[in-house]
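K.L.:
Predicted model and sequence below, questions to follow.
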Amino acid sequence: MPSSDNAVQGTNDSSSLSKASAANLGYFQDSYIKYFTSKKVRRSPLINRGYYIRQEAVTNTVIQFLNTKTFAGIEKQVISLGAGFDTLYFRLLEKDLKQELTFLDVDFPTVISRKVNCISAIRNHKIISEDDDKHRLDPNYFLAGLDMCQPNFLKNFLSILNWAGMSRYVPTLVLCEVVLPYLDSDKYELIINNITKIFPNLAFVAYEQVLTENCFTNVMLQHFETIGTPLRSIVKWPTVAERLNIFSEYDSACDKFFTCNMNEYIKHYLNEEELDRIDELEPFDEHEEFVLKCWHYILFIATKGLCSMVEYPQSFVPSPKSFISGNLDLKLLAMKPYMCYGHSATKFGRNVLLIGGFGRSPDGSDSRVKDIKCFHPDIVNFKPISSEIPLELMHHTSHSISDTETLCIGGRKSPRQINSDLYLIKESMKENEIDIAEIKCNCHKELLQRWRHAGDIITLNGRRGIFIHGGKRNGKIISDPIIVWLDNYSIEKIEFKTELPYLHSHTITAISNDTAVLIGGLAKSGTSSSAVYRLNFKESTYEKILDRSICSRFSHTVHYLNDKLIIIGGVSYDSQLPDVSVVCLNRLSVLSNYTLQAEEDTRLAFHCHASVLVNDNIYIFGGGGNYFSMENLQFESSQSVLLLWDSLQASALPEIVQFIENRVGKSGRVQCENVSMLTKSNHKASNFDLAISGFPLPSFTVHSNDLLEEIARILKPGGKLHVVEAITDSRTESQIASSLKLSGFISIEKKSLKIEENLLKAYQEHLKANNLSLNLFTSSKPNFEIGAKIALKLPGMTAPAPQQTVWALNADDANDDMDIIDTDDLLDDADLKKPDAESLRASCGDAQKKKKACKNCTCGLAEELENEEKSKAPAPKSSCGSCYLGDAFRCASCPYLGRPAFKPGEKVSLTDTQMKADI
């Protein structure tokens, strides 16, 4: 795990890119953020909306403080602790709010130094003075480097205040935007105590995380843990009420408080016109994840002295809810989980058909599910069913019109690719197969184009039909009630005396032939409906029969049983919800609520699920939101895995880590690292068995040679690397493979990955390329350390045989007593006489006309004569007699080899090269 300081600083870079993504799309105005980001990215709509609501809440709170009439004409101060690359000061300048204002940014010295370098690129904004880690920009803007975790924080902080000329007594707003939860609880408490003591006129504003009782809590905690920035203090003060106690238990305590979570902020401070503007910016269909995320972020304001005169709106502190535990029998079935959401489930004889959704495909990839699965309640087992027409639909409805027929209506493949046909599913004569017929509608076909709608089977004037209402079309919430008649599959538009509300992700449940109940849904106002309506189709009327916060939900399911409505799951803007609520229609009251747990302290995700009532038993399938699969990768027990991430969704990374941990076992380990921080971290060499980069999707990381070389350094010999990267005209497969080879990787393999349409659009817009694909590259580090030596085996070369040491002395003879002959005694006077030239001349062949070498010639004459004979040898001639016919009739040594065929007797010129021997 990277060091805590490095990881926290890494969140600044990621946050700046996310703010730039939202600003580029028009969520808010920020013309300065581009100077603080080195690249242009496009985050998912969920992340863009999250940063939009964060920017709105924080910025409007600061502006409200500066515009307070009580402070008109007097000095005001804003101090941003953990400011990072936030551009709040520059945005206040654009709104002409710098009068009588002194602004101070405080963060790690390295972060402030980088921020100052970025500011130097902004025209008309230059650094006036610098002093170590303190910088002055403009007369009233100061930046200071200070580590809040250091023991001498208070002393250094007071020194910075004196350097900036800031007063302890003027109205001061201290802003902590997602900062304090990263600190230990004692440091959190110490900073709060010191800040409240220093400033008697204080407005302390914090935007930070809290814990709730829904399923997103564990996902959020694990997410921050896996990226190396655990929420240390949030465990001690998990709720809003416990945060209030910190500010009220000291002698210098604050006396006025305001708090609300982001769902409450949206509900009370964003009007319908603004919500419509946001909806038009980009396709968005992650409503459930957004609501769950907003429950976990709060805006907290504590004031004292003059700052308590600021008129903030009323506080919205959610009261804790205790759900009644009833005698509901929850049976956890012993089977593999059905990992899917946005699908539908319907009875099909004695079984249940599961159609569409987004989840696990048979090939192990995560995408829209093509295959239909059949669930057998008796044996608690899933069975795949094949068909000729794939139904890759999400957020559609399916209705059992007989024991052997099901009708599929609406749904989408992407927010811009909407289904406008009916699909009739019938039992096939072949085993494990079904027949799907596509029914083309000629009349009112456009009314079928919708998703996230609701409907059920009714009988009106003796005709059976499926009533359909609401949903989304072209990004807009609609009403458009219709009936699909089952006798001829015609479509009829239904008019009620009073227009039905505009809703999506709600439910309609028939309670009699011509009566149904409508519950919940997401309204045009951006909030969840708390009303329960009774629809009378015979009279074409409807009435509200119940309005309770417990019914305020969407993406739930409802079943009618024994005059009771059993409501399962859903999410809400208004309150935390139980997993199951039972409403009595006779009494028009909520009888009981239930919380379901799969295991201790683990809440299940009951939204975007499907459920079916079979013989008084309710079966719940799937649910949740975006998740990620890594089945394409291979893991081994006890492996040490490094997971490199870039852009991510909060719910994706923890599930990936959990998936890998299950594969590597307790003896293995999983470590996460922001890919931009890898080269700055001090990882040991040869530390990991496996490295994974490019997950979760989308990831726009370009794996440079420096990055790949660092990965190769920290991988063990023989370790593997899995990299996902987009292939475009400017970034080809060969370039990526070449980078891997140059970085030291071998055994490079490529596999194409399927990509969802919304992800494809994100890649296309970010990379400015229409033609692209997503590939998984698998490679290995050589099985030796850097600096190791190995003998090269070159082709055609063999090791020379060891030479015999004929005259070598044996070491055993060193002490031999036998006398050694003196070589000088073997020579006489004639041998010692110096020879002259005449005596050395060879006598062979001198008296002959023709030279002739001796039999055992040692003077070199034999070699000389042999070379002369070779030079006089005639040119090779073919004796086969068929050379003129071409190469097919020529031998290997033929001088005409390679020449075209010729006529017998025709003169053919041969080059010197052709006449030379090959050896």
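P.N.:
Received, thanks.
K.L.:
use CA for all of it now, contacts and neighbours both
P.N.:
Noted.
K.L.:
what's the neighbour count on Ser113?
P.N.:
Ser113 has 18 neighbours, counted by other Cα atoms under 10 Å.
K.L.:
Go ahead and confirm it touches Lys134.
P.N.:
No. Taking contacts as Cα atoms under 8 Å, Ser113 lies outside contact range of Lys134: 9.1 Å.
K.L.:
what's the overlap in contacts for these two?
P.N.:
The contact sets of Ser113 and Lys134 overlap at Gly145 (Cα atoms under 8 Å, 6 or more residues apart in numbering).
K.L.:
What's the first helix or strand after the strand ranked longest in the chain?
P.N.:
Taking DSSP state E as the criterion, the chain has its longest strand at strand 715-727. As assigned by DSSP states H and E, the chain's next helix or strand after strand 715-727 is helix 733-742.
K.L.:
and that next one with strand 715-727, angle?
P.N.:
Interaxial angle, helix 733-742 versus strand 715-727 (axes from the mean of the first three to the mean of the last three Cα atoms, to 10 degrees): 170 degrees.
K.L.:
Could you give the separation of helix 733-742 from the chain centroid?
P.N.:
Put simply, helix 733-742 sits 23 Å off its chain's centre (Cα atoms, centre = their mean, to the nearest Å).
K.L.:
quick one, what contacts the closest residue in space to Leu503 that isn't next to it in sequence?
P.N.:
Distance criterion Cα to Cα, 6 or more residues apart in numbering; nearest residue to Leu503, sequence neighbours excluded, is Ala523 at 4.8 Å. By Cα under 8 Å, 6+ apart, Ala523 lies in contact with Ile477, Pro501, Tyr502, Leu503, His504, Ser529.
K.L.:
adding another structure so you can compare the two:
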Amino acid sequence: MRRSESQIQGTSDSCTLSKCSISQRGYNQDPYISCFVNKSPRRAPLINLGYFVRVRAIKDAVESFLEFIGGTSAQIISCGAGFDSNYFVLSGSKKLGPNLVYVEIDYPEVVQKKTDLINNSSTLNALVGTIVSPTSSSGIKGSNYKLIGCDMEKEDELLKCFIVYEIDFLVPTLFISECAITYMKVESSSKLIKWASKNFSNAAFATYEQITPTDGFGIIMINHFQKLNSPLQSIDKYPTLTSQKDRYLELGWSSCKTESIMDIYLQSVSKAEQIKMLSLEPFDEFEEWHSKCCHYSLSIATKGALVKWEPLCKIDEQIQSNPSFPCNWTIIKTDLRRFHHTSCQISRDEFLVIGGFGPHNNGGNARLPGICLVVIDSSQGASSLSQLPVEAPLGVTFSRVHHSCKVMANGKVIIFGGRTSPLNPLSDCLILSICRDDTSNIKCVRVEQLEFPSHVRPPPCWRFSSVIIRRASDEEALMVFGGRGSCSQTLGDLWLLNLKSFTWQKEEQFDGPVPRFGHSAAVWEGGEQVIVSGGLLENGCDYPLNEIWSWHYVSKKWRKFEFGDASSHVPLARYGHGSEVVTDGSGEDLLVMIGGVNGSSRQQPGIGIFNLHKLISVEYSLPLPTPEYPLMTFNHSCHISPDQNEVIILGGGGTCFSFGTSFNSHIIKINIKQLCKISQNLNSLPKEKS
């Protein structure tokens, strides 16, 4: 067996183990998958959810096909089936009629192993049905189940096998490729697609595979399969939803619809079931999970009588990305490797970075316990990273994620909330005093832990937004809004911490935004107003929000911005982003939204500019990362330089499904002036009437 074939079969074995994991954890009911493994590993929740949406997409397509054909004669042909148990699940649940033939094809070596496992299992044997010819080394030939050993790249051999196994070329036939033909050479997979269209009169071809290889997540995905010596052969030629659809139309199929798994999952799985799936295990990796779903698609091509079968007809692309303007960035090498951290700017070139997830000194990755200092030398295009000595009360920990840190007027830093694990949210409040020596170098950070009555304080939370707001009287307060209180609780509370008396007050809210998490907040009008953008709704069971709200510190009133009709550009929905308000050269106040995740398979958020007076916006796409530096603009922290000339992005990255964990290796700097040019051209439009 060729090494490439062996590596491809290795991906099948890994897939089977993952499907076994989701069955054991209750994501789906499959009592047969365990018959094909000799161990039952427990995968991480992120991987379990990723495989659940994969299994669910194929399951829904197959059951829709069975419903469409009724009890008439038909076939399902699974290409590269591996140790898939779909036939046994369908047969065991009595969903396969007597006139349905289920066919599986894979390399002869895989088929031999599967044949042995089936023959040695009374449970599986009972579901195979009548064997109309003796089981041979090349597979199983039953009346309703056929297992064929054949290299699908060899058309002549495939045709001979189909004749021997009495495959019917006239009855309605559904071909399934679940991450299978993508490992074939693109010429071979295209020949197979065309061959199926040419030889089967009434057919459909359902293909689940990877798309969008050029962004940071996509590069990590591509590199993963390259390292396994099982590269994705088709993705470069067919990288988008549109190109996937066009491929089938060009290869002889009458119709084709292609949708992202993100859209299919959110629109076809009920909210109740989504909530149930998210409650099976503690889970908080929404950015990575949604990114995974945006990088996979399901294409269903049809011809003949099956053209009327439209399983994806109710699925629409929800996140519309208008044409965006390009912008440039400058990247600076850094030793900072972390995400889910927080940071604050304590001088023009100095940034405190606190907590987060990254490489640990003892090996592996973990929540990081310390405070480090990042210094950027823009003139040299360089940066430095150092750990700072910390003097803290016993029991204080910085090993947390999704917390906040803000600089107060007196130069001290306040830290609030976050979590250790999703089962352990935090509500503590820490004050950091930065102590410098005679040469202005930081010699240590002193930590004070604030104490509050338990009944007058925010609940433990993370993924909230926080800003420091001010009145003209120099009254200062930390505003905390929304967030997650637990894996099943999304908050909509608004709390203020007076930074003189250090007392909390919960604000009454009327006609304000619904509970959310993963949103961002920025101060406006000298700190008297707060702009809240984006986020995810309760339980994260929907698309990111395309909303911008303001809250006034004096009037205590919320106001929702309505996007103007004067521009075809509207802000891309997003969450997990950062935001700041800047003033452009013409005196217009602009909300700058930086990075995040939007749920689109076409384009992830870059830099969004929203004119707070004219209610119009412009979206800028960031440069494509390189294979050497697969930068991702989520799970990061960001800042605007004091002169409002630059956006500065620190850290970022994520655990990219089963493809590995990646940390941004560069600081990103983006010149704001280039972002304001288009916005200034839009300023000729009339101002909003007050």
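P.N.:
Okay, I see it. Everything numeric here is computed off the predicted structure, so don't read it as measured data.
K.L.:
on that earlier part again, just tell me what the residue nearest to Leu503 of structure 1 corresponds to in structure 2.
P.N.:
Using TM-score structural alignment, the partner of Ala523 of structure 1 in structure 2 is Leu537.
K.L.:
And that match, how far from Lys245 of structure 2?
P.N.:
32 Å (Cα to Cα, to the nearest Å).
K.L.:
go on, Thr115 of structure 2?
P.N.:
Thr115 of structure 2 sits 35 Å away from Lys245 of structure 2, going by Cα to Cα.
K.L.:
And for Met408 of structure 2?
P.N.:
Counting by Cα to Cα - Met408 of structure 2 and Lys245 of structure 2 are separated by 54 Å.
K.L.:
the more surrounded of the two?
P.N.:
Neighbours were counted for Met408 of structure 2 and for Lys245 using other Cα under 10 Å; Lys245 has more, 21 against 16.
K.L.:
what helix or strand does that one sit in?
P.N.:
Assigned by DSSP H and E, Lys245 of structure 2 falls in helix 241-250.
K.L.:
next SSE after that helix?
P.N.:
strand 255-260.
K.L.:
For that following strand, which helices and strands make contact with it?
P.N.:
In terms of contacts (3 or more Cα pairs under 8 Å, 6 or more residues apart in numbering; DSSP states H and E), strand 255-260 of structure 2 is packed against helix 241-250, strand 296-303.
K.L.:
Can you name the next helix or strand after it?
P.N.:
The helix or strand immediately downstream of strand 255-260 of structure 2 is helix 261-268, counting by DSSP H and E.
K.L.:
average distance between that following helix and structure 1?
P.N.:
Aligned to structure 1 and superposed, helix 261-268 of structure 2 gives a mean residue distance of 1.5 Å (mean Cα distance after the TM-score superposition for structure 1).
K.L.:
Now do that helix against strand 296-303, angle only.
P.N.:
Using the same axes, to 10 degrees: helix 261-268 of structure 2 against strand 296-303 is 80 degrees.
K.L.:
Need the residues that contact helix 261-268 of structure 2.
P.N.:
Residues from elsewhere that reach helix 261-268 of structure 2, judged by Cα under 8 Å, 6+ apart: 53-54, 57, 290, 293-298, 315-318, 541-543, 599-600.
K.L.:
before we move on, back to that, and among the helices and strands packed on strand 255-260 of structure 2, the most buried is which?
P.N.:
Stretch with highest mean neighbour count among those: strand 296-303 (a mean of 25; mean count of other Cα atoms under 10 Å).
K.L.:
mean offset of that strand relative to structure 1 (after superposition)
P.N.:
Mean for strand 296-303 of structure 2 is 0.5 Å (mean Cα distance after the TM-score superposition for structure 1).
K.L.:
Just send the helices and strands packed on strand 255-260 of structure 2 back as TSV, with distance to Gln509 of structure 2 too.
P.N.:
As requested, those are exported to TSV (distance: least, Cα to Cα, whole Å):
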stretch	distance to Gln509 of structure 2
helix 241-250	43
strand 296-303	40
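K.L.:
gap between the equivalent of Ser93 of structure 2 over in structure 1 and Leu66 of structure 1?
P.N.:
Ser93 of structure 2 maps onto Lys95 in structure 1, with residues paired by TM-score structural alignment. For Lys95 of structure 1, the distance to Leu66 of structure 1 equals 11 Å [Cα to Cα].
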